[in-house]
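> Show me the folded form of this:
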Amino acid sequence: MSRPDISAIDGGNPVEQQATAWFVRLRADDASERDRQAWQQWLHADPGHRAAYGRIEALWSSLGDFAAAPELATRVPRPRVAPRRAPRPRRWLAAAAAATVLACATGMAFLLLAPAAVESAYRTGIGERRSLQLEDGTRVDLDADTRVQVRYDHRGRHVRLDGGRAFFRVARDSERPFLVQTSAGSVRALGTRFEVSRLGNAADVTLYEGSVELQGSADAARPAARLGVLVPGQRARMADQRMQVTDAAVAAGSAPGWLSGRLVFNDTPLPEAVAEFGRYSFKPVLLADPGLASYRVSGVFRGEDVEGFIQALGEVYGIPEHHTADGSHVLGNAP
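Coordinates of the predicted model:
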C-alpha cells in the first residue's frame, strides 16, 4: 500500500480524517519514502492541513497510557472502516489500533471539548504597529491604537475588532469560515485580503483581493442581515444596518499605505483625517470650529508628521492653529 486510504474513517471533518490517516500510515512498519514524500506534499498543500496534523499529533501525545484504555472506545461510537480486498498484514495491526483510538479520541475530543476555544487578545499603543500570524497561517497587521480579540475553534475563526484598524491576509480553510466582527456589522471571508477600520459607530471595509460578504450587526432580537458582497477595489462603510459602497482606488495585490507608515487621504472628511493622526501622536489634534467638519483632505503624509499635516492645512485652507497647556494642537477659532 503506497498511500493511506483517506476515506477509511467515515464521518467528521474531512481534513481531520486525512490528517489521522497520514498519522497512522507514517507509523506503520511498511511506511516507505514515497509515503513520506506524498505526506509532505499533502502537508504543504494547505495551511489547514498542517494545523490539522499538528492537532492530531498533540492529541495522540496527550492520550499517553489512556490511548489503550477500553473506556475510550465505549464512550464514542466505533468508526466504520471501509472493507479491503486483501487481508491486512499483521504489521498493520498496531497502526489499525492507533487509527481506531485516534478516531475515537478525536471524536470524543470534539464532543467533550468543543465548547472550549482558543482565545487571544492583542492590542497596539499610540504610534505602534504589529504583525501577527494566527494558527492557520492567516496574517493580521494591526495599525496603531488597535484592539482585537481572536477566537478559534473547530467550527470557525472569529476576530472581533474593538477599536482601530487591521489588515487581513486570510489563509483558505473551507471547513472554518473567517469572520471579522465589529459593532457596526461583520465581514465573512475565505482566502482573501482586506482591511477593516472602526470609525465610531461605523466600520469601513476595503477589499484588495478575493471576495467578502458583509453582514449587519446582530442582537438577541434580530439576526444579522446580509448587506452585500464586495469585489476587489471597492470600499464599503457599514452603519445603521446599511452599507454604502465606493471605489477605493487600490491596485490588486497591493496593501494599505499605513503598513509602511503612510497615511493616504482621498477626499477624506477632515475629522476622519484628524482621527487618523490621533493613532500616532500623544498630542491630539482638536477641531475648535464645527464648520471645519465640512472640509475634505487629499494627500499622502507620514503618520508621525502631524506638524507637516497641520502646516499643509494652513497653506491650503488658511486654518489657524494654537496649542493648549498640555501641548494639544487646536485647529480653527472657537465659535
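
> switch to C-alpha atoms for all contacts and neighbour counts from now on
Noted.

> if I pick Val15, what's in contact with it?
48-49, 52 (Cα atoms under 8 Å, 6 or more residues apart in numbering).

> Please apply the same query to Leu26.
Here Leu26 is in contact with 35-36 (Cα under 8 Å, 6+ apart).

> and for comparison, fold this next one:
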Amino acid sequence: MTGMTDSPPEKLDRIEREAHDWLVRFTSGEAGPADLREGKMWIERDPAHRTAFMKATRMWEALGPEAFEGNRPAARTFASISMSRRAVLGGGAAAIAASAAYLVVQPPLGLWPSWSEMAADYRTHTGERRRIVVADTTFVEMNTQTSIALRQVAKEAAGIELISGEALVATPSGAGPAFVVTSSQGQTSGIEAKFNIRNDGHAVCVTCVEGNVHVSYGAAIASLRAREQITYDRSGLGKPAFVDAAIVTAWQDDLLIFHSKPLREVITEINRYRSGKIIVVNSALGARLFSANFRVRNVDAVLEQVEKLFGATVTSLPGGIVLLS
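You can find the predicted model right below:
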C-alpha cells in the first residue's frame, strides 16, 4: 500500500511528533535564530527526520495551522494521514478512509485537484496563466492556481463559477444579458464591463476596472464604478472603496506590485506564484511594511530584498520550505 512504512511504530510516532513540534515552532511567529539552526540540524541528522518533516509540511498545507494546535490531536491526525502499518494492522481503516476523504476535499500542496476543483472546466497551475473565451463573446484571463467551471445562468445568459483563484473578466459591448460570475454563494455581473475577481478561500474580492458591475451576496447588493472594489465573506458584503486598479491587475503583465504592505501579506501573495512555501517565522518581521515590484518569473527575489532591507535570515529546508526570520 502506498504511503505505508516498515519503521517501528514507536520510532515512527516519536519522529512524527518531533517533526510536528519543529513545524509548530517555525510557524509560531516567535522562532529565533537558535531555533532555526537546531531545527535544521535535526532535519539533516537522519533521512527519517527529513521524511517526517516533509510529511508534516504536507499536512500543514492541507489542513492549515489549526491542525497543529494541541500536539496530541495533531499527532493522531498526522498518523492517520501517513497511513502507518500499525494503523492498518490495528483496524484503523476508518480513520484512514476519513483522512483520505479529507485530502480529496483539500489536497496537500495542490498535488492534485480538490473535490470541488474536479468539477472545474479550466484550471491553471502554480505560476501559470491562461485566457479562455466564454460564449464566443466574453474574455476571461485566469491567474495562477485558478479553477473555473462554466455555468448557464439563464436560458439566454452565460456565466462561470470561480471556484478558487483569480480572474479578469471582460464582457462584450452592446445590448444583451449580463455576464454572471458566481463565487462562494455571491454573484458579480456586468455588461460592457471589465472586472477582476479573486477567491482566496476566505473571502471574495471584486474590483471594477471599466464600466459598471453589480455584486450581490445574500440579500445585499452593491454597484461598483471603475476603480472601486468590494469584498464579501461569511460576515456579509462590505462597502465599496476606491483602489488603484492598475495595481490589482498588474499580474496580467507578469508584475506584482506592493505598496506599504505588511511582509506577511506580501509572502502570502508570493507563495501563489512559486513551488513550496515561504514562512515568516517572526511575527515582528511579518508586521514590517514592504514596498517593491517583482516580475512573476523572479518572485524569489523577494528573499534577497527582505535580507537587505530588514537584515532577515533565510533558511532553506526540505520540501521547498523557506523560513524568513
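
> so which of the contacts of Val15 of structure 1 comes closest to Gly291 of structure 1?
For the contacts of Val15 of structure 1, the residue nearest Gly291 of structure 1 by Cα to Cα is Gly48; the value is 52.0 Å.

> Check which residues of the host helix or strand of the closest one are buried.
Taking DSSP states H and E as the definition, Gly48 of structure 1 sits inside helix 47-63. Buried residues in helix 47-63 of structure 1, counted by 16 or more other Cα atoms under 10 Å: 47-53, 55-56, 59-60.

> by contact count, what packs against it?
Applying 3 or more Cα pairs under 8 Å, 6 or more residues apart in numbering; DSSP states H and E, one finds that helix 47-63 of structure 1 contacts helix 14-26, helix 33-45, helix 93-113.

> That one: how far from the chain's middle?
20 Å (Cα atoms, centre = their mean, to the nearest Å).

> which bit of structure 2 covers it?
On structure 2, no counterpart of helix 47-63 of structure 1 exists by TM-score structural alignment.

> Give the other helices and strands that the helix or strand just after that helix contacts.
For helix 47-63 of structure 1, the following helix or strand on the C-terminal side (DSSP H and E) is helix 70-75. Counting by 3+ Cα pairs under 8 Å, 6+ apart, the packing neighbours recorded for helix 70-75 of structure 1 are helix 93-113.

> Where in structure 2 does the helix it packs on fall?
Helix 93-113 of structure 1 covers no residues of structure 2 once aligned (TM-score structural alignment).

> Would you convert the helices and strands packed on helix 47-63 of structure 1 into TSV that also reports distance to Val274 of structure 1?
Formatted as TSV, those follow (distance: least, Cα to Cα, whole Å):
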stretch	distance to Val274 of structure 1
helix 14-26	47
helix 33-45	44
helix 93-113	46
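
> Among these, which comes closest to Arg172 of structure 1?
Closest approach to Arg172 of structure 1 among the helices and strands packed on helix 47-63 of structure 1 (Cα to Cα): helix 33-45, 10.7 Å.

> Any buried residues in stretch 96-115 of structure 1, and which?
Across stretch 96-115 of structure 1, burial judged by 16+ other Cα under 10 Å covers 96, 98-108.

> Closest one of the buried residues of helix 47-63 of structure 1 to Ile126 of structure 1?
Closest approach to Ile126 of structure 1 among the buried residues of helix 47-63 of structure 1 (Cα to Cα): Pro47, at 32.7 Å.

> I'd say the closest one and Arg139 touch.
No: between Pro47 of structure 1 and Arg139 there is no contact under Cα atoms under 8 Å: 11.8 Å.

> Spit out the residues that contact these two alike.
Shared contacts of Pro47 of structure 1 and Arg139, defined by Cα under 8 Å, 6+ apart, are found at Ala171.

> What segments of the stretch 201-325 of structure 2 are helices?
Ranges of helices in the stretch 201-325 of structure 2, per DSSP state H, counting those that start in this stretch, are 245-248, 263-270, 283-287, 301-310.

> These: which one's closest to Ile15 of structure 2?
Taking Cα to Cα, helix 283-287 is the member of the helices of the stretch 201-325 of structure 2 nearest to Ile15 of structure 2, at 27.1 Å.

> The closest one vs structure 1, average distance?
Helix 283-287 of structure 2: mean distance to aligned residues in structure 1 after superposition is 3.8 Å, counting by mean Cα distance after the TM-score superposition for structure 1.

> other SSEs contacting that helix?
helix 263-270.

> can you tell me the mean distance of the helix it packs on from structure 1 after alignment?
Mean deviation for helix 263-270 of structure 2: 2.5 Å (mean Cα distance after the TM-score superposition for structure 1).

> Which residue numbers in structure 1 does that helix align to?
Under the criterion TM-score structural alignment, helix 263-270 of structure 2 matches residues 270-277.

> could you pull out the helices for the stretch 1-150 of structure 2?
9-26, 33-45, 47-63, 71-82, 85-89, 93-105.

> mind giving me CSV with those and columns for distance to Leu324 of structure 2?
Output for the helices of the stretch 1-150 of structure 2, formatted as CSV (distance: least, Cα to Cα, whole Å):
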stretch, distance to Leu324 of structure 2
helix 9-26, 9
helix 33-45, 10
helix 47-63, 16
helix 71-82, 24
helix 85-89, 36
helix 93-105, 28
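
> List the residues that contact Val306 of structure 1.
277, 281.

> What range does stretch 319-326 of structure 1 cover in structure 2?
Alignment of stretch 319-326 of structure 1 against structure 2: residues 312-319, by TM-score structural alignment.

> likewise stretch 14-29 of structure 1?
Per TM-score structural alignment, stretch 14-29 of structure 1 has no counterpart in structure 2.

> quick one: buried residues of the match of helix 263-270 of structure 2?
For stretch 270-277 of structure 1, by 16+ other Cα under 10 Å, it's 270-271, 273-274, 276-277.

> Next: stretch 136-148 of structure 2.
For stretch 136-148 of structure 2, the neighbour count (16+ other Cα under 10 Å) marks 138-148 as buried.

> what would those residues look like in JSON lines with distance to Phe310 of structure 2?
Listed next are these as JSON lines, based on distance: Cα to Cα, whole Å:
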{"residue": "Thr138", "distance to Phe310 of structure 2": "45"}
{"residue": "Phe139", "distance to Phe310 of structure 2": "41"}
{"residue": "Val140", "distance to Phe310 of structure 2": "39"}
{"residue": "Glu141", "distance to Phe310 of structure 2": "35"}
{"residue": "Met142", "distance to Phe310 of structure 2": "34"}
{"residue": "Asn143", "distance to Phe310 of structure 2": "30"}
{"residue": "Thr144", "distance to Phe310 of structure 2": "28"}
{"residue": "Gln145", "distance to Phe310 of structure 2": "30"}
{"residue": "Thr146", "distance to Phe310 of structure 2": "32"}
{"residue": "Ser147", "distance to Phe310 of structure 2": "36"}
{"residue": "Ile148", "distance to Phe310 of structure 2": "39"}
